[in-house]
Structures are given as C-alpha cells and as structure tokens.
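Q: Whatever this is, show me its structure:
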Amino acid sequence: MQKPDLSGAYALDGPDSCRRLYADWADTYDQDFAQDMDYRLPAEVAAAFLRAHPPEGPVLDVGAGTGLLTAALRGLGFQGVVDALDLSEEMLARAGQKGLYRDLIAADVTKPLPCAGYAGIVCSGTFTHGHVGTEALAPLLAAALPGALFALSINDVVWRDKGFGPAFAALGGQITGLDRAEVAIYGQAAQGKDPAHATDKAQIVTFRKA
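A: The predicted structure is shown next:
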C-alpha cells in the first residue's frame, strides 16, 4: 500500500477516499507531514484569529485533524473552550490524546452539523484540493452565533478555481468585516521534502457572522 502523502491528499475525490487516507495517515501525520514539511498554516490561522479579537465563547476547530491549529492557539495563550470537528475518527482520536478539546465531533462539514452555538470558527488546511469547497460555508454559518469570528484558510488555487470570491460576495449581509491575506503554507524545510508543493500559498479569510 502506498504511503499517504500530500499528493494523495490533493487527489481525493470524496468523503470515502478521505476517510481511508486519513485512517492510514493519522498515526504518522504529525511527523511525516506537519514536521517534515514545516507546516506553518495552522499557526498562521491561529495568529489571525487572535489578532481579530474573538468574542468569549466556545470555538469550533473545523477539519481539526490531529489538533495542530488548536495547539497553535494554546501556544499563543488562548484558554477558551474548543471543540474539534473532522471527517476522520482516526485523526480525531489522535487529537483527543493531546488534551486540547472539550468535544470530538466526527461529521461531514458539507452537511448540516450536529453542533451549534459557537462564538468562533477556525479552519486550517481543509478548504484545499480534494477536500472541501464553498458548499461548507452555509453549514459553518449555521453553527455560529451572531457576531462569531471566523478565521479560515483557503488554498490559493482553490480560492481561484472553486469560486470562493463570488461565494463570499454572495453571502452579502450574512457576514461583516471580511478581510483576507496571503500566507505561505510551508516553511523552508519543505523544499527538501516536497519541492512541487513547497511554495504553495493560502488565503486566510477573517470575518464575523452578522
């Protein structure tokens, strides 16, 4: 069986293939991907979320994986309640071992979510090739309280090719304070691990639910 990698993740074609890949990758993801690729996106999203002054209340970490984004939030001093949501139960199990979360929620973010009432929603690395597109925006907004702060990363190519600009424009008065900034997904170490993706960029989008 081929070892899971970024190219395989980008080639996923639906929730079943996503579950299979991350079931195989969960035990080695933090080392084989996050550390070896100098994966900086979770820290970038965490910093953007905190810079925007989130309101008090629980936060939902969407596509939480093994907990890298919430670990970055904790490292920056955030002490609020965070729940983890991911399609992969195996990845959630790894996240749960880190003691970062109140609840672990296995769910498909493109469908109505089994949780709500969040004052903040964060997401790193889920709006990307082979994963999730604009169809997840409505379920996430439904899970958020009025005034909730969002900080979402969206792969640059996916932003352009999957119509995220028009999708956000279509939200109109449902959101306020939309802002975005381009960041590098990986650090310099990625050049030696996967030069094809080492210079990939993402948009970090912040806004509030009206």
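
Q: Please count neighbours and contacts with C-alpha atoms only from this point.
A: Fine.

Q: For stretch 15-28, which residues meet the burial criterion?
A: Of all the residues in stretch 15-28, those buried under the rule 16 or more other C-alpha atoms under 10 Å are P15, C18, R19, L21, Y22, D24, W25, A26.

Q: Not counting sequence-adjacent ones, nearest residue to L104?
A: A84 (4.9 Å; C-alpha to C-alpha, 6 or more residues apart in numbering).

Q: Would you check that the one you found makes contact with A64?
A: Yes: contact criterion C-alpha atoms under 8 Å: A84 and A64 qualify, at 5.5 Å.

Q: Spit out the residues that contact these two alike.
A: L92 (C-alpha atoms under 8 Å, 6 or more residues apart in numbering).

Q: show me the residues around V122 that make contact.
A: Taking C-alpha under 8 Å, 6+ apart as the test, what V122 contacts is V45, A46, F49, V59, L60, D61, V62, F150, A151, L152.

Q: Then A93?
A: Counted by C-alpha under 8 Å, 6+ apart, A93 has contacts T66.

Q: Helix, strand, or coil at it?
A: Assigned by DSSP: H, G, I helix; E, B strand; the rest coil, the conformation of A93 is helix.

Q: circling back: dump the contacts of V122 to JSON lines, plus neighbour count.
A: Putting the contacts of V122 into JSON lines (neighbours: other C-alpha atoms under 10 Å) gives the following:
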{"residue": "V45", "neighbour count": "28"}
{"residue": "A46", "neighbour count": "25"}
{"residue": "F49", "neighbour count": "23"}
{"residue": "V59", "neighbour count": "26"}
{"residue": "L60", "neighbour count": "28"}
{"residue": "D61", "neighbour count": "26"}
{"residue": "V62", "neighbour count": "24"}
{"residue": "F150", "neighbour count": "28"}
{"residue": "A151", "neighbour count": "27"}
{"residue": "L152", "neighbour count": "26"}
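
Q: Second chain to compare with the first, below:
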Amino acid sequence: MSLDLQKARVAWNFLYNDILGPDTEQGIVECYSQHAARYDLHIKDIGYNVPATAAKLLMKYGNLGPESEVLDVGAGTGIVGKELRELGYKGEIDGLDGSSGMLKIAESRKLYRNLVQQFLTSDCALDVGDVMYDAIVSIGVFSPIHVSASVAKSFFNHVKSGGVVIISYRVNETTTSDSEYIAELKGAIKSICDEGKASVIAEHLTDFYGVNFFAGDPSKPCAGMCLCLRKT
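A: As a prediction, this is how the structure comes out:
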C-alpha cells in the first residue's frame, strides 16, 4: 500500500514526539490517554502493519475456536481485536493496557469481553485472575520505552499448555538502548525456552510500519518481528 509521506511524517511525529516524548513510562501512558482519540488515524497513516500480521499468525498457530479465550496485552484501542474479528475469530477476547483513554476506545468497539487497566512492571503478575488463556498476543508493547523485557515471562503463567504466545518488536536498532533491549528480550525468551516452559514455533519478519523515518529513506518500511511460542 502506497502511503502519503507528508501525512506519514505528521503521524510519525505524533507518535514519537507527542506520545513517546516523555522520559518515564508513566508519562508515556498519560500521553497515550491524552491523545487516544487521534491514535488510530495516525497509526493508519504510517502503515502500522504488525497487528494484522500478528492476528493472522494467531489464527494460523492458535488452533482457536468459538470457545477459545485470547488475552491481548497492550490492547490499546483494540486494533488486534478488530483484526481477529475480521479474520472470523468467534471466541472471547480480554484486553489489558495501562492507558485508560486507549481502553475507552477499545471498549467502544464492543469486541472485548473484559478490559483491564494495568501498568506492567518487571515483576508484575497479569491482573486477569485465574483465567488460563488459549493464546496471548502482545503487539507494539516490547520496546525500551514501554515495558521491561522480563514481562514476557509472566505471560506463560496465564496461558494453557499447548497455547500460543505472540509478541512483536522492531528489529531496526537505531540506538544503543534499542540494541540492548532486543538482546535482553532475546535473553528472556531463551531463558523461557531453556527452562522448558515453551518453544519457538515461528519467527516471522514483517513490516512493522510502512515507513521508516529512523532511516535515510523514509519510504522504505520499518522492519519488525513477530515471535510465536507454544507453551509446553
């Protein structure tokens, strides 16, 4: 899909300056709430592709049916839920996000069973009670300005044996902190697998965004990874 680079630059600045500008995680969460009403429009303008990719992978590997339960961690405005419904998923979806403003948009879509506001920290348990999900998906969450990489470990306490966990991350390492974070995330995943809790079933390289203003040529996509794991 061809994108309007002028609109894309405005949207990029909205995301990386207006929303992700604060230097604390709590500040970023507050900015997400403040700008929630504009989020979907701007994300569309930069070709935010990874939610659609993740939904397709979830339908491919998740063995999901009408009785299935999926948890969307970092649900935001409910884009992943929307993609899953458009692919024909009929089961339940719960969502969890730190931003109350984003969750209000997700609620308005009427696609989710439960929506929970929770700010994820490195040692937290997901606030979903004793529900064991058939799949957990977390898109656009794992970055150094959002959550600790170790949060991924908590997912496997809330997914059934044989269930699928899908997480995404940008593979463009634009700063030292990006490189260190990706290494930390890969280490956390390796630890999960080495402990026998899960195995990697797919590593799917995709376009994270349709543009890339981190690079010299913004018309080229910003690469991303969807990592798919199955709990043992």
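
Q: related to what we said a few turns ago, just the ones of the buried residues of stretch 15-28 of structure 1 in strands?
A: With DSSP state E as the criterion, strands contain none of the buried residues of stretch 15-28 of structure 1.

Q: Present the residues you listed as TSV; the columns should include distance to E90 of structure 1.
A: Converted to TSV, those look like this (distance: C-alpha to C-alpha, whole Å):
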residue	distance to E90 of structure 1
P15	14
C18	11
R19	9
L21	10
Y22	7
D24	8
W25	9
A26	6
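
Q: Can you give me the buried ones in stretch 107-115 of structure 1?
A: A107, D108, V109, T110, L113.

Q: whoops, stretch 178-190 of structure 1 was the one
A: Quick answer for stretch 178-190 of structure 1 (16+ other C-alpha under 10 Å): R180, V183, A184, I185, Y186, A190.

Q: if I pick the fourth one, what's in contact with it?
A: Meaning I185 of structure 1. Contacts of I185 of structure 1 (C-alpha under 8 Å, 6+ apart): Y39, R40, L41, A198, T199, D200, K201, A202.

Q: For the fourth one, which three-state class applies?
A: At A198 of structure 1 the chain is in coil, as set by three-state DSSP.

Q: Of the contacts of I185 of structure 1, which are still contacts in structure 2?
A: Among the contacts of I185 of structure 1, the ones still in contact in structure 2 (both residues aligned by TM-score structural alignment, their matches' C-alpha atoms under 8 Å) are Y39, R40, L41, T199, D200, K201, A202.

Q: Going by secondary structure, the aligned partner of the last one in structure 2 is in what exactly?
A: With the correspondence set by TM-score structural alignment, A202 of structure 1 lines up against G224 in structure 2. Assigned by DSSP states H and E, G224 of structure 2 belongs to strand 222-231.

Q: chain center to that strand: distance?
A: The chain centroid and the centroid of strand 222-231 of structure 2 are separated by 10 Å under C-alpha atoms, centre = their mean, to the nearest Å.

Q: Give me the contact list for that strand.
A: Against strand 222-231 of structure 2 from outside (C-alpha under 8 Å, 6+ apart): 50, 53-54, 57, 156, 159-172, 197-212.

Q: Okay, helices next: where are they in structure 2?
A: 5-13, 25-34, 36-45, 50-61, 79-86, 100-109, 151-155, 176-194 (DSSP state H).

Q: In structure 1, what stretch matches the shortest one?
A: In the comparison with structure 1, helix 151-155 of structure 2 aligns to the range 136-140 (TM-score structural alignment).

Q: likewise the fifth one?
A: Aligning helix 79-86 of structure 2 against structure 1 (TM-score structural alignment) gives residues 68-75.

Q: Can you get me the centre-to-centre distance for that stretch and its chain?
A: Distance, centroid of stretch 68-75 of structure 1 to centroid of chain: 12 Å (C-alpha atoms, centre = their mean).

Q: and it, which residues are buried?
A: L68, L69, T70, A71, A72, L73.

Q: you'd agree I105 of structure 1 is up against A84?
A: Yes: using C-alpha under 8 Å, I105 of structure 1 is in contact with A84, at 5.9 Å.

Q: Now do the shared contacts for the two.
A: With C-alpha under 8 Å, 6+ apart, I105 of structure 1 and A84 have common neighbours L92.

Q: neighbours of K231 of structure 2, just the number please.
A: 22 (other C-alpha atoms under 10 Å).

Q: what's the matching residue for L92 of structure 1 over in structure 2?
A: By TM-score structural alignment, L92 of structure 1 lines up with L103.

Q: From S199 of structure 2, how far off is its match?
A: With distances taken as C-alpha to C-alpha, to the nearest Å, L103 of structure 2 is found 31 Å from S199 of structure 2.

Q: which of those two has more neighbours?
A: Comparing L103 of structure 2 with S199 by neighbour count (other C-alpha under 10 Å), the higher total belongs to L103, at 24 against 18.

Q: Against R109 of structure 2, how distant is the more buried one?
A: 10 Å.

Q: Quick check: neighbours shared by the two?
A: With C-alpha under 8 Å, 6+ apart, L103 of structure 2 and R109 have common neighbours G78.

Q: Report the angle between the longest strand belonging to structure 1 and helix 41-51.
A: Of all segments of type strand in structure 1, defined using DSSP E, the longest is strand 144-155. Here the directions of strand 144-155 of structure 1 and helix 41-51 differ by 140 degrees (axes from the mean of the first three to the mean of the last three C-alpha atoms, to 10 degrees).

Q: Strand 144-155 of structure 1: average distance to aligned residues in structure 2?
A: Following superposition, strand 144-155 of structure 1 is found to deviate from structure 2 by 1.4 Å on average (mean C-alpha distance after the TM-score superposition for structure 1).
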